[in-house]
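>>> mind folding the following:
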Amino acid sequence: MEWEQHAERLAHQVTDPDSRWLGPVAAVPRHELVPRWWERDRSGGWALRVGEDDPDAWLAAAYADRSLITRVGALHADHAQPDDHPEGRPTSSATLPSLVVSMLRHGRLGDGLDLLDLGTGAGGLTAYAAARLGSERVTSVDVDPYLTGAAAERLARLGLRPRFLALDATAEIPGTYDRIIATVGMPAGPGLRPVLGALREGGRLAATLARTTMILTGWKQADGDVVGRIERDWAGFMLTRSGDDYPPELAELFAHAREAGGEKTSTGRYPVVNVDEAWEVRSMLEVTTPGVETRYETSGRTRTAYLAHADGSWARASAEWTGPPEVRQGGPLRLWDTVERIRTWMLAEGGLPLYGADARVTPDGVVHLSRGRWQGTLGAP
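Alright, predicted model coming up:
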């Protein structure tokens, strides 16, 4: 299969002409890392795509700057049958190359430095890093042994042999490294401690924080703190997981939110928004009200957003197109009121203070944020 011109085009699309990553992106046959993947069909379900069945579509998908979903729930596309239609959330993917390159840049990699890649996925970041740094300098970790095994086999066919480890990075990480890049959403608090322990003094961390789109970068100090900032660009990565699939979501509470009358009914101030795709709002919501789950659906011109929290709080906001929504809420927290306060703050100030904020991560995994007079934390007990 003649893939080289496709990889060359992709490399020029996602890097600059003088970038040190142009060569690695152009040299890696990305299609070989993603022989099968999932796509949404017309009904909104997941449909299997097999590269060998349509080589032109395979090349088009693999060398587009897009993420390819490789695992939904507990079913990897490599193990699926044509009539399989899994349900659940995506649990692994081949991340879009421009975002991979962005994270590599944030990692400030250089010759002679050891890299830990958290979140092997399809192996794209690992491949680019090994192609530039040398395989002996790269370790890649994923909780799923099939992912690490498949990536190891596919990269070996390309002449790349980094070290792969199948383990839960929120529980343990053997060894220490000069650079750590996480392409999964890392939980602040105890789940971040192993990552901090694996980073050498003077080393650099580049990671996204779970349930946010914030990219945290920082350098490890002699006292064990990682000091840096929240970058002014953003990324959306899947959450880390400790098992074969994500824990059950707040299904019963969302079902209740769809039908319940609510303890409080009001008219919202702003049009209904898909909170997960309103990245600044979603990130600030996680800072102010950690652990909120969100859903969004449309029916004709009607837009409805749902929020739920493990403490029993829930909210439903529904409106015709951009009209003022009817809001119903219940439980100890008024979740939609929190969303509206954040949106008011953003409009009044022209933005939120998250991106560009100073960040300090203490050894307990708590992320301390500040910008001007604003302060916030993630992962505090």
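>>> alpha carbons only for contacts and neighbour counts from here, please
Fine.
>>> from residue 152, how far out is residue 135?
11 Å (Cα to Cα, to the nearest Å).
>>> name the residues contacting each of those two.
With contacts taken as Cα atoms under 8 Å, 6 or more residues apart in numbering, the residues that reach both residue 135 and residue 152 are 161-163.
>>> got those residues as a markdown table, with distance to residue 96 and neighbour count columns?
Putting the shared contacts of residue 135 and residue 152 into a markdown table (distance: Cα to Cα, whole Å; neighbours: other Cα atoms under 10 Å) gives the following:
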| residue | distance to residue 96 | neighbour count |
| --- | --- | --- |
| 161 | 22 | 23 |
| 162 | 21 | 21 |
| 163 | 23 | 17 |
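>>> residues near the nearest residue to residue 99 once chain neighbours are set aside, how many?
Leaving aside its sequence neighbours, residue 99 sits nearest to residue 235 (Cα to Cα, 6 or more residues apart in numbering; 7.3 Å). By the criterion of other Cα atoms under 10 Å, residue 235 has 20 neighbours.
>>> residue contacts, residue 235?
By Cα under 8 Å, 6+ apart, the contact list for residue 235 reads 99, 208, 213-215.
>>> picking that back up, residue 135 and residue 152 - which one has more neighbours?
Per other Cα under 10 Å, whichever of residue 135 and residue 152 has more neighbours is residue 152, with 24 against 20.
>>> separation between that one and residue 175?
Distance from residue 152 to residue 175, counting by Cα to Cα: 19 Å.
>>> which ones are touching the residue nearest the centre of the chain?
The C-alpha lying nearest the average C-alpha coordinate of the chain belongs to residue 237 (Cα atoms, centre = their mean; 0.7 Å). Contact analysis of residue 237 by Cα under 8 Å, 6+ apart lists 183-185, 208, 210, 213.
>>> from these, which land in strands?
Judged by DSSP state E, the subset of the contacts of residue 237 located in strands is 183-185, 208.
>>> for the residues you listed, which one is nearest residue 249?
residue 185 (16.9 Å; Cα to Cα).
>>> touching, that closest one and residue 241? I think so.
No - using Cα atoms under 8 Å, residue 185 is not in contact with residue 241; the gap is 9.4 Å.
>>> who has more neighbours, these two?
Between residue 185 and residue 241, residue 185 has the larger neighbour count (other Cα under 10 Å), namely 24 against 20.
>>> so who does the closest residue to the more buried one other than its chain neighbours touch?
Leaving aside its chain neighbours, residue 185 sits nearest to residue 210 (4.0 Å; criterion: Cα to Cα, 6+ apart). Residues counted as contacts of residue 210 (Cα under 8 Å, 6+ apart) are 184-188, 237-240.
>>> to compare against the first, here's the next sequence to fold:
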Amino acid sequence: MDWKHHAQALAAVATPPGSRWRDPIASIPRHTFVPRWWGGGDDWELRIGESDHDRWLRTAYSNRTLVTRVGALHADHAEPGTVPSGLPTSSATLPGLVAQMYRHASIDDRCTVLDVGTGSGYGTAVLCARLGSGRVTAIDVDPYLNSAAEDRLEEIGYHPRLIAGDATSPLDGQWHRIVAMVSVATVPASWLEALHVGGRLATTLASMSLILTAEKQEDGGAAGRIERDRAMFMNTRTGPDYPLRDHALLKRARVEDGEDVRVGRYPFVLEVIEAWDVRTMLEIIAPGIRHHYSDTSSARIAVMTHQDGSWSRAEERDGVVTVHQGGPRRLWDYLDQVRDHWIRDGELPFLGARATINPEGAITLRRGRWTATIGSG
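Below you'll find the model as predicted:
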């Protein structure tokens, strides 16, 4: 299969001129790592590369994420016509984002690197092309993902160390760089233990668009910053799928009158899940809120729920927003606080914030007079 000019075109799109990641991306046959994938929108239609080589090449060498696993079902194991259910649980990350995260990690040619989230193995292959297999380790909680990635890496001549296990648990090794293609709730203490002093980590935080970079300090903690950049990944998991959600509260929140009912202070309902900065700030001040949104010809409706039993529903009909809230906390009030902050100050304070990470992994953010803590270590 003539893939090389496709890879070169992809590298030109995914990296700026002069990037040290351009040649590695141009050298990797990405189609090898995605022989099957889930496509076609929310119905997750199975796509098989061998059945349509032209589509396979167009898709594999596009600068986009390709979902390879939904729920517990990998595309490699699916029968044609199968429609999986659940959330995406593995993918081949879009190459531009791979290069973006490696750039934030400040990887040089002498570094050893732990790649958190082997996934398809594509990002691991890019690292090997740049550094050589001996400097690269990858870890994934799913043994099959590691096994398939190992076979595909060997096929193109790379033999990095692959670990099957929970990346948030104690790690066997030490590295100069740790780069995560998954999101974590806070920095795992095991990452700090596994970094050499002066070593650097780059990760995103769960349910936020934050990219956190930090350097290991002598005291076992780390110091760094929230980059003025954005990215989101799937959250880490400890098993074959994410825990099942209890939808009983969501069902109630969609239909019940609230204990607190009022006209909304803002004249439109915001789709928080797509407003990355607002969603991030909300997660910082009130972690764990889940968002649901619908937009029909008659109404825009946003529902927020939390495992503590709190819920809110905002309905925008004929230019009027009505907010219903119930449970121990008023979730919509937190959202109004975030919107107020943005309007008053012109931006939200987390971008560019200094980050201090204690040895247990709790993160303290500071920018001007603003401060926030993520995680308790």
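>>> and the TM-score between them?
Comparison of the two superposed chains (TM-score structural alignment, normalised by the length of structure 2) gives a TM-score of 0.97, and 376 aligned residues with a Cα RMSD of 1.3 Å.
>>> who's in contact with the longest helix out of those in structure 1?
For structure 1, the longest helix by residue count, based on DSSP state H, is helix 335-349. By Cα under 8 Å, 6+ apart, the residues outside helix 335-349 of structure 1 that reach it are 268-270, 281, 284-285, 307-308, 313-317, 327, 329, 351-352.
>>> try stretch 34-52 of structure 1
With Cα under 8 Å, 6+ apart as the test, stretch 34-52 of structure 1 has contacts from 57-58, 62, 68-72, 77-78, 80-87, 94, 122.
>>> now the buried members of the contacts of helix 335-349 of structure 1.
268-269, 281, 284-285, 307-308, 313-317, 327, 329, 352 (16 or more other Cα atoms under 10 Å).
>>> out of these, who's nearest residue 10 of structure 1?
Relative to residue 10 of structure 1, and with distances defined as Cα to Cα, the nearest of those is residue 281, at 31.6 Å.
>>> next step: the contacts of helix 335-349 of structure 1 restricted to helices.
Judged by DSSP H, helices contain the following of the contacts of helix 335-349 of structure 1: 281, 284-285.
>>> need those in a markdown table with distance to residue 23 of structure 1, can you?
Output for those, formatted as a markdown table (distance: Cα to Cα, whole Å):
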| residue | distance to residue 23 of structure 1 |
| --- | --- |
| 281 | 37 |
| 284 | 37 |
| 285 | 39 |
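>>> picking up where we left off before, just the element for the residue nearest to the centre of structure 1, please.
For residue 237 of structure 1, there is no enclosing helix or strand under DSSP states H and E.
>>> aligned to it, what sits in structure 2?
Under the alignment (TM-score structural alignment), residue 237 of structure 1 pairs with residue 233 in structure 2.
>>> coming back round to it: from the contacts of helix 335-349 of structure 1, which ones fall inside strands?
307-308, 314-317, 327, 329.
>>> most widely separated two among those residues?
308 and 327, at 13.6 Å, using Cα to Cα across these.
>>> so what sits against both of these two?
residue 315.
>>> what's the closest non-adjacent residue to whichever residue in structure 2 pairs up with residue 353 of structure 1?
Using TM-score structural alignment, the equivalent of residue 353 of structure 1 in structure 2 is residue 349. For residue 349 of structure 2, ignoring the flanking residues on the chain, the nearest one in space by Cα to Cα, 6+ apart is residue 367 at 6.5 Å.
>>> so how far is residue 355 of structure 2 from that neighbour?
Distance, residue 367 of structure 2 to residue 355 of structure 2, by Cα to Cα: 9 Å.
>>> got the contact list for stretch 267-286 of structure 1?
Applying Cα under 8 Å, 6+ apart, the set of residues contacting stretch 267-286 of structure 1 is 211-214, 292, 294-296, 303-305, 317-319, 321-327, 338-340, 342-343, 352, 354, 378.
>>> distance of the most far-flung residue of structure 2 relative to its centre from residue 270 of structure 2?
When distances are taken from the C-alpha mean of structure 2, residue 318 lies farthest, 36.1 Å away, according to Cα atoms, centre = their mean. Between residue 318 of structure 2 and residue 270 of structure 2 the computed distance is 15 Å (Cα to Cα).
>>> over to residue 160 of structure 2?
45 Å.
>>> under the alignment, what does residue 327 of structure 2 map to in structure 1?
Per TM-score structural alignment, residue 327 of structure 2 is aligned with residue 331.
>>> nearest spatial neighbour of its match, skipping sequence neighbours?
Once flanking residues are discounted, residue 331 of structure 1 sits nearest to residue 313: 3.9 Å by Cα to Cα, 6+ apart.
>>> which residues touch the aligned partner of the one you found in structure 2?
In structure 2, the residue paired with residue 313 of structure 1 according to TM-score structural alignment is residue 310. With contact taken as Cα under 8 Å, 6+ apart, residue 310 of structure 2 is in contact with 325-331.
>>> give me the buried subset of the contacts of stretch 267-286 of structure 1.
Among the contacts of stretch 267-286 of structure 1, the ones that count as buried by 16+ other Cα under 10 Å are 211-214, 292, 294, 296, 303-305, 317-319, 324-327, 339-340, 342-343, 352, 354, 378.
>>> aligned partner of residue 340 of structure 1 in structure 2?
Alignment note (TM-score structural alignment): residue 340 of structure 1 maps to residue 336 of structure 2.
>>> equivalent analysis for residue 96 of structure 1, please.
So, by TM-score structural alignment, residue 96 of structure 1 is matched to residue 94.
>>> ok, now how distant is its match from residue 107 of structure 2?
19 Å.
>>> cool, and residue 130 of structure 2?
10 Å.
>>> for structure 1, what spans make up the helices?
4-14, 22-27, 30-33, 55-62, 97-106, 124-133, 145-157, 193-198, 251-259, 279-288, 335-349.
>>> most tightly surrounded among these?
Greatest average neighbour count among those goes to helix 124-133 (a mean of 24), per mean count of other Cα atoms under 10 Å.
>>> do you know how far residue 209 of structure 1 is from residue 294 of structure 1?
The value you get for residue 209 of structure 1 to residue 294 of structure 1, if Cα to Cα is used, is 17 Å.
>>> no wait, residue 85 of structure 1
23 Å.
>>> nice, that's everything, thank you.
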